[in-house]
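Novice: sequence plus predicted model, see below.
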Amino acid sequence: MRVRRAPAAGWPGFVRVRRAPAPGWPGDPDTVEEARRNPESIAGHGIDDVVEHYAALIADLPVRPVVFGHSFGGMIAEKLLGQDRAAATVAIMQIRARLSMSADGYVTTPSGWPALTADPAFVPGQSHGIREFLADCEAALMGRTTFQPALTNSRWPWPDLDVFVLGSHRPESTPDHVTTDDDPVRLLEKVRAANRGGDVHLVGGPRTIATIHALGALDRLELVVLPLLFGGGTQLTPALSPETGLTFLSQRALPGGAVEIVYSCAGRRGDLPGKPAEQV
């Protein structure tokens, strides 16, 4: 759980919770039956519509509230904070994938190494924004292919994180504190049961990311685009469905010429037009 506050002189003593309303999204019917009869009522609302819906509700309150949000709702909460509509936000556990890719769209080099390893500016565990990223994480979730090399590595890659591994069997010499399971649904239940409020770093390639996304559990996709062209390698798609919905959250330039782009992964993208958008 991450708590963020708007700039202020501090908290004057303890916070007393008077009430905690949980209003629905715009067009959200009062009952499940009504939603089934009229599913169009919640269709067609974009991110800005949702934010403005909650902003209008907040405007009727006597003071700025603390806004809680889980997953995609956490992004809405952060947008309200950025507009100075909330006194603070509490964003509950998110599963976040972070990948590097070349400027021509490859997440591995032609020889199969992660794209980041080809950048002369790469320093393991330190460069390209990874330290700031990990500051919000308490766990790492990965497939066995990503995990197994760590068993013979001179440096344990995840010293401060709980580690969860998806694989058909538990590799020999796996440390006792590492949790493994061959069922992704069961493993996610273990991740959530152990969670203390921090985020989860989804480590691995496109197939692992696609597995978690297919379960509706991938909250963020963070791409580090490198100033390099590979001309070959592995791409994010089609392992991760091209129909994955992406909503832009933020971007920033990193030292060495790379650019970090962060997306929310809620929903599904619409059909691609058969001709340029301005001609539709």
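Specialist: Cool, the structure landed. Numbers count the residues shown, from 1 in each chain.
Novice: going forward, measure contacts between C-alpha atoms and count neighbours the same way
Specialist: Noted.
Novice: what are the contacting residues of stretch 199-219?
Specialist: 1, 71-72, 92-99, 134, 136-143, 146, 184-185, 235-237, 239-241, 264-266 (C-alpha atoms under 8 Å, 6 or more residues apart in numbering).
Novice: and if you look at stretch 167-175?
Specialist: Contacts of stretch 167-175 (C-alpha under 8 Å, 6+ apart): 143, 144, 148, 151, 180, 181, 182, 183.
Novice: re the thing from before, just the buried ones among the contacts of stretch 199-219, please.
Specialist: Buried subset of these (neighbour count, 16 or more other C-alpha atoms under 10 Å): 1, 71-72, 92-99, 134, 136-143, 184, 235-237, 240, 264-266.
Novice: so residue 236 touches residue 108, yeah?
Specialist: No: applying C-alpha atoms under 8 Å as the test, residue 236 and residue 108 come out as separate, 9.3 Å apart.
Novice: does residue 160 really touch residue 138, like I thought?
Specialist: Yes: if you go by C-alpha under 8 Å, residue 160 and residue 138 touch, sitting 7.3 Å apart.
Novice: could you pull out the strands for the stretch 51-200 of the chain?
Specialist: Applying DSSP state E, counting those that start in this stretch to the stretch 51-200 of the chain gives strands spanning 66-70, 88-92, 95-101, 137-143, 162-166, 179-181, 199-202.
Novice: now tabulate those strands in a markdown table and tack on distance to residue 113.
Specialist: Listed next are those as a markdown table, based on distance: least, C-alpha to C-alpha, whole Å:
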| stretch | distance to residue 113 |
| --- | --- |
| strand 66-70 | 34 |
| strand 88-92 | 33 |
| strand 95-101 | 11 |
| strand 137-143 | 16 |
| strand 162-166 | 20 |
| strand 179-181 | 24 |
| strand 199-202 | 18 |
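Novice: for residue 254, which of these is the nearest?
Specialist: strand 95-101 (12.2 Å; C-alpha to C-alpha).
Novice: pasting the second one now:
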Amino acid sequence: MRKVVLYIATSLDGYIASPDGSVEWLPTPPPGEDYGYANFLATADATLLGRATYEQVLTFGEWPYPTLTNYVFTRQPPREAGHPSVQFITEDPTHFVRELRQQPGGTIWLIGGSTLASPLLAARLVDELMLFVVPRVLGAGIPLWRHQDHAQPLHLLRNQAWPDGMMLLHYRLIEPAE
């Protein structure tokens, strides 16, 4: 079964974007540093994005994931066609991802945002969390998590700190006791 990994940056106070949805507060990595992004990306062959996250990525310029299959969850598909690697999904994300995990392939990268990540986490469809904690306090914004009905125990797989203050916390969800 394929695994779903939420790989995302968050401020120290738990926001993934400013109140207006922007991410200009994210630091530019030092020369020669990508915080392990290339290694992670090499394991993925699909992405999951909410509509707002997709629209944010479009503002960065050329579509950055042309070799991956990209699933964008939306209530209404856009009027214009996106990149050929993008498929717009209007069905329930938990049902879709449950079926996608059964198909052959590599890691499924859950890019975000929290409106998509939270129900997938609640349905236990997220296997790992790779949280990049940015040493900034935003004070307000779009939260990493939406409401969860129950606690999700995690096991720390690894952590890593960089000289610029970036911190990776890599967790695996613990399966509930039978």
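Specialist: That came through fine. From a predicted model like this one, the values you see are computed outputs, not experimental measurements.
Novice: and the TM-score between them?
Specialist: For this chain pair, the superposition-based TM-score is 0.79 by TM-score structural alignment, normalised by the length of structure 2; 172 aligned residues with a C-alpha RMSD of 2.7 Å.
Novice: burial count for residue 108 of structure 2?
Specialist: 26 (other C-alpha atoms under 10 Å).
Novice: how close does it get to residue 61 of structure 2?
Specialist: 23 Å (C-alpha to C-alpha, to the nearest Å).
Novice: same deal with residue 70 of structure 2?
Specialist: Relative to residue 61 of structure 2, and taking C-alpha to C-alpha, residue 70 of structure 2 is found at 16 Å.
Novice: show me which of those two is the more surrounded one.
Specialist: Neighbour count, other C-alpha under 10 Å: between residue 70 of structure 2 and residue 61, residue 70 has more, with 23 against 7.
Novice: list the contacts of the more buried one.
Specialist: 46, 47, 48, 49, 85, 86, 87.
Novice: how much space between the equivalent of the third one over in structure 1 and residue 79 of structure 1?
Specialist: Structural correspondence for residue 48 of structure 2 with respect to structure 1 (TM-score structural alignment): residue 141. The span separating residue 141 of structure 1 from residue 79 of structure 1 equals 27 Å under the rule C-alpha to C-alpha.
Novice: one step back: isn't the match of residue 48 of structure 2 right up against residue 164?
Specialist: Yes: between residue 141 of structure 1 and residue 164 there is a contact under C-alpha under 8 Å: 4.8 Å.
Novice: residue in structure 1 matching residue 39 of structure 2?
Specialist: Match for residue 39 of structure 2 (TM-score structural alignment): residue 132.
Novice: and for residue 66 of structure 2?
Specialist: Residue 66 of structure 2 maps onto residue 159 in structure 1, by TM-score structural alignment.
Novice: check contacts around that match.
Specialist: So residue 159 of structure 1 contacts nothing (C-alpha under 8 Å, 6+ apart).
Novice: over to residue 45 of structure 2?
Specialist: Residue 45 of structure 2 touches 67, 68, 69, 105, 106, 107, 108, 109, counting by C-alpha under 8 Å, 6+ apart.
Novice: separate out the buried members of the residues you listed.
Specialist: 68, 69, 106, 107, 108, 109.
Novice: counterpart of the fifth one in structure 1?
Specialist: If I follow you right, that is residue 108 of structure 2. By TM-score structural alignment, residue 108 of structure 2 lines up with residue 200.
Novice: quick check, residue 68 of structure 1 in contact with residue 77.
Specialist: Yes: with contact defined as C-alpha under 8 Å, residue 68 of structure 1 and residue 77 form a contacting pair (6.6 Å).
Novice: these two: which has the busier surroundings?
Specialist: Counted by other C-alpha under 10 Å, residue 68 of structure 1 and residue 77 do not tie: residue 77 has more neighbours, with 25 against 20.
Novice: wait, doesn't the more buried one sit right on residue 66?
Specialist: No: contact criterion C-alpha under 8 Å: residue 77 of structure 1 and residue 66 do not qualify, at 9.0 Å.
Novice: between those two, what contacts are shared?
Specialist: Both residue 77 of structure 1 and residue 66 are in contact with 89, 90, where contact means C-alpha under 8 Å, 6+ apart.
Novice: average offset between the helix or strand encompassing residue 116 of structure 2 and structure 1?
Specialist: Using DSSP states H and E, residue 116 of structure 2 sits in helix 114-122. Following superposition, helix 114-122 of structure 2 is found to deviate from structure 1 by 1.4 Å on average (mean C-alpha distance after the TM-score superposition for structure 1).
Novice: tell me the contacts of residue 236 of structure 1?
Specialist: 105, 106, 107, 205, 206.
Novice: no more questions from me, cheers.
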